[in-house]
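Asker: Sequence first, predicted coordinates after that:
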Amino acid sequence: MMASRTLGGQIWLVSTDTGSRARRPRRKRSACRRRRFTVIIPACLAEARAGSHSVRYEGYGPGGAAVMVECVTEDRGGMGARVRRAFLQHGGRLGADGSVSYLFNTVGLMTYPPGTDEERLMKAALEAGAEDVVPNGDGSVEVLADPLEFDAVRAVLTDRGFEPATAEVTQRAATTVVLSGEEAVSMVQLLDALEGLDEVRDVYSNVEISDEVLARV
């Protein structure tokens, strides 16, 4: 699905998602992400792009959950202050470069809804070169692929009748932190606050929060 959005300096962004993703999934929220974007720079806007920077901020939310924030901004100092303020207001703290990024891996991720034939999908995915097939408790299935092989694996699966509900190259946490109670509520508020900042492109976390807690926020 194509979508456009403007970030600082009139930079056009085009979504690389192929399907819609709910802001708060019905299953456990294992990673909070904005829709991923690729920067497309029309010739007439090249000058506007020159002053922008891609910046990553890393930190910890309530309960020690890892949070990684990727931004495109022309004001690194101001952006850093806004991100730091969001962390502090919701019980988190900003960390140093590299403090949590080692917990995430760049992967090609395809998701399939409940009811998908898991055995057939697994066979087709592994034959296509996927790295792993992960069934979830709600019946949905995730297929992981090397980012360099992502397009090829997706094309093979689509050709075999397995059109993914979502498909993206993203960051996936190697381990997760389960939160409940007020820590979970504060964590959701932190992630929402970070996602709401204008120049934030992506927000990632290794937190897991139950549907019951999400319903309270």
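Answerer: That came through, no problem.
Asker: CA only for contacts and neighbour counts going forward, please
Answerer: Will do.
Asker: What segments of this structure are strands?
Answerer: In the chain, the strands defined using DSSP state E lie at 4-7, 11-15, 37-40, 53-60, 66-73, 93-94, 104-112, 132-135, 141-145, 166-173, 177-178, 200-205, 207-208.
Asker: Most distant residue from the centre of this protein?
Answerer: When distances to the mean C-alpha position of the chain are computed (CA atoms, centre = their mean), the maximum falls on C44, with 30.0 Å.
Asker: List the contacts of the spatially closest residue to V55 that is not a sequence neighbour.
Answerer: Among residues not flanking V55 along the chain, C71 sits closest, at 5.2 Å (CA to CA, 6 or more residues apart in numbering). Residues counted as contacts of C71 (CA atoms under 8 Å, 6 or more residues apart in numbering) are H53, S54, V55, R56, E199, V200, R201, D202.
Asker: distance of the residue lying closest to T166 once chain neighbours are set aside from P114?
Answerer: Take T166 and drop its neighbours on the chain: the residue closest to it by CA to CA, 6+ apart is G19, 4.8 Å away. G19 sits 16 Å away from P114, going by CA to CA, to the nearest Å.
Asker: got TSV for the strands of the chain, with distance to M187 too?
Answerer: Below are these laid out as TSV (distance: least, CA to CA, whole Å):
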stretch	distance to M187
strand 4-7	25
strand 11-15	26
strand 37-40	24
strand 53-60	10
strand 66-73	10
strand 93-94	12
strand 104-112	18
strand 132-135	25
strand 141-145	25
strand 166-173	16
strand 177-178	11
strand 200-205	10
strand 207-208	8
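Asker: So which of those strands is nearest F87?
Answerer: strand 93-94 (5.2 Å; CA to CA).
Asker: Counting by contacts, list what the closest one packs against.
Answerer: strand 53-60, helix 76-89 (3 or more CA pairs under 8 Å, 6 or more residues apart in numbering; DSSP states H and E).
Asker: Save the ones you listed as JSON lines, and put in mean neighbour count and distance to L126 too.
Answerer: Converted to JSON lines, the helices and strands packed on strand 93-94 look like this (neighbours: other CA atoms under 10 Å; distance: least, CA to CA, whole Å):
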{"stretch": "strand 53-60", "mean neighbour count": "18", "distance to L126": "33"}
{"stretch": "helix 76-89", "mean neighbour count": "16", "distance to L126": "40"}
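Asker: mind checking which of those is nearest D138?
Answerer: It's strand 53-60; of the helices and strands packed on strand 93-94, that one is closest to D138 (CA to CA) at 28.2 Å.
Asker: who touches that closest one?
Answerer: Contacts for strand 53-60 (CA under 8 Å, 6+ apart): 66-74, 76, 80, 83, 87, 92-101.
Asker: and it, how far from the chain's centre?
Answerer: The chain centre lies 14 Å from the centre of strand 53-60; the measure is CA atoms, centre = their mean, to the nearest Å.
Asker: okay, pairing it with this:
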Amino acid sequence: MAGHSKWANIKRQKARVDVVKGKTFTQLSRAIIVAARNGIVDPAGNFQLRTAIEKAKAAGIPNDNIDRAIAKGAGTFDEGKPLEEVRYEGYGAGGVAILIESLTDNRNRTAAYLREAFSKNGGNLGETGCVSWMFAHKGVVAIASFSDEDTLLEAVLEAGAESYELTDDGEAEVFTEPANLENLSQILKQNFPVSDIELRWIPDNTVEITDLDVARSLLKLIDTLEALDDVQNVTANFEMSDELLAVTIA
């Protein structure tokens, strides 16, 4: 699939200059809540929950916070209104397609915040389905390093993965259908240092951004969206050169 890592590369480069926000704790805690609600509360038997807990611990979230999030998901902790997973879609400057994954207790509030963010940054919030057809939902396992690509290929084939890509910083990303993500991660962990496991929306095609003003509008929109408390993840189908990205986020 073309363009697998383009958005991931942009996200990584942006992260190098982004200020770490306390929102990360909120995002990871909410992911635990939803995972606990969608499956059994025991991490050993709930891959989504186990992965969410691992990410929370890696980010330094205290165990008490993790336990509280699990209790909220299990319904044994008074959490007020329940959270639900809602996906929103829209267009940014240059006709770029944008998917927003949210966890919210108030759809109307979240939609209003998103609509304002789009309108102030050269885009517009669309109807459900307006851009999701341009993306495929995939499981992704990131490998921090490897010494032999043949060994990696052998493991990828054994695990029933679809493809893999080498990143610019010497890592690898392996792609599979969502239902096979747990199996893939277990097999790769046997021989490689796995740095991340996630479900990701991947664009079928990407839009090349070359105009500085459009680039600035897009990145400002994405920063605004990601700063919203209800937003868990933002994905877009554009790419730009490292040189333009460096100028834009400088």
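Answerer: Everything's here; your move. As the structure is a computational prediction, the values presented were derived from the model and not from experiment.
Asker: How alike are these chains, TM-score-wise?
Answerer: For this chain pair, the superposition-based TM-score is 0.77 by TM-score structural alignment, normalised by the length of the first structure; 194 aligned residues with a CA RMSD of 2.9 Å.
Asker: Adding distance to R172 of the first structure, write the helices and strands packed on strand 93-94 of the first structure out as CSV.
Answerer: Below are these laid out as CSV (distance: least, CA to CA, whole Å):
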stretch, distance to R172 of the first structure
strand 53-60, 15
helix 76-89, 21
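Asker: Which residue, other than its chain neighbours, is closest to the counterpart of E208 of the first structure in the second structure?
Answerer: By TM-score structural alignment, E208 of the first structure lines up with E239 in the second structure. Excluding the flanking residues, the one nearest E239 of the second structure by CA to CA, 6+ apart is E208, at 5.1 Å.
Asker: can you pull the contacts of the counterpart of that neighbour in the first structure?
Answerer: Correspondence of E208 of the second structure to the first structure, assessed by TM-score structural alignment: V178. V178 of the first structure sits next to V207, E208, I209 when contact means CA under 8 Å, 6+ apart.
Asker: ok so, going back, how much space is there between the residue farthest from the centre of the first structure and R5 of the first structure?
Answerer: From C44 of the first structure to R5 of the first structure the distance is 17 Å (CA to CA).
Asker: Same question for T116 of the first structure.
Answerer: For T116 of the first structure, the distance to R5 of the first structure - CA to CA - is 33 Å.
Asker: what would the contacts of V178 of the first structure look like in a markdown table with distance to G9 of the first structure and neighbour count?
Answerer: Output for the contacts of V178 of the first structure, formatted as a markdown table (distance: CA to CA, whole Å; neighbours: other CA atoms under 10 Å):
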| residue | distance to G9 of the first structure | neighbour count |
| --- | --- | --- |
| V207 | 33 | 26 |
| E208 | 35 | 19 |
| I209 | 36 | 23 |
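Asker: Which of these are still contacts in the second structure?
Answerer: Mapped onto the second structure and checked by both residues aligned by TM-score structural alignment, their matches' CA atoms under 8 Å, the contacts of V178 of the first structure keep the contacts V207, E208, I209.
Asker: corresponding residue for G59 of the first structure in the second structure?
Answerer: Per TM-score structural alignment, G59 of the first structure is aligned with G90.
Asker: Also H90 of the first structure?
Answerer: By TM-score structural alignment, H90 of the first structure lines up with N121 in the second structure.
Asker: so that match sits right up against R216, yeah?
Answerer: No. Here N121 of the second structure lies out of contact with R216, judged by CA atoms under 8 Å, at a distance of 9.3 Å.
Asker: quick one: E163 of the first structure and L157 touch, right?
Answerer: Yes. Here E163 of the first structure reaches L157: they are 6.8 Å apart, a contact under CA under 8 Å.
Asker: out of the two, which sits in the more crowded spot?
Answerer: L157 (20 against 17; other CA atoms under 10 Å).
Asker: if I look at the more buried one, how far off is L197 of the first structure?
Answerer: Distance, L157 of the first structure to L197 of the first structure, by CA to CA: 36 Å.
Asker: and what of G137 of the first structure?
Answerer: To L197 of the first structure, G137 of the first structure is 32 Å away according to CA to CA.
Asker: So for the two, which residue has more residues nearby?
Answerer: Per other CA under 10 Å, whichever of G137 of the first structure and L197 has more neighbours is L197, with 14 against 10.
Asker: residues contacting the aligned partner of the more buried one in the second structure?
Answerer: Pairing criterion TM-score structural alignment: the partner of L197 of the first structure within the second structure is identified as L228. By CA under 8 Å, 6+ apart, L228 of the second structure lies in contact with Y113.
Asker: change it to 10 Å
Answerer: K23, S102, T110, Y113, L114, A117 (CA atoms under 10 Å, 6 or more residues apart in numbering).
Asker: can you check V207 of the second structure too?
Answerer: G94, G95, V96, A97, A236, N237, F238, E239, M240.
Asker: Output those as CSV; include the columns distance to V156 of the second structure.
Answerer: What follows is the contacts of V207 of the second structure, written out as CSV (distance: CA to CA, whole Å):
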residue, distance to V156 of the second structure
G94, 36
G95, 35
V96, 32
A97, 30
A236, 26
N237, 26
F238, 27
E239, 26
M240, 29
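Asker: which of those residues still touch in the first structure?
Answerer: For the contacts of V207 of the second structure, the aligned pairs still in contact in the first structure (both residues aligned by TM-score structural alignment, their matches' CA atoms under 10 Å) are G94, G95, V96, A97, A236, N237, F238, E239, M240.
Asker: Distance check, the match of E208 of the second structure against A65 of the first structure.
Answerer: 8 Å.
Asker: overlap in contacts of those two?
Answerer: Shared contacts of V178 of the first structure and A65, counting by CA under 10 Å, 6+ apart, come down to A184, N206, V207, E208.
Asker: ok, so of those residues, who is nearest R216 of the first structure?
Answerer: A184 (10.2 Å).
Asker: Excluding chain neighbours, give the residue nearest to that closest one in space.
Answerer: I209 (6.4 Å).
Asker: and what of I33 of the second structure?
Answerer: Of all residues not flanking I33 of the second structure in the chain, G73 sits nearest, at 4.2 Å (CA to CA, 6+ apart).
Asker: if I look at that neighbour, how far off is N38 of the second structure?
Answerer: Taken as CA to CA, the span from G73 of the second structure to N38 of the second structure is 8 Å.
Asker: When those two are compared, which one has more neighbours?
Answerer: More neighbours surround G73 than the other of G73 of the second structure and N38, with 26 against 14 (other CA under 10 Å).
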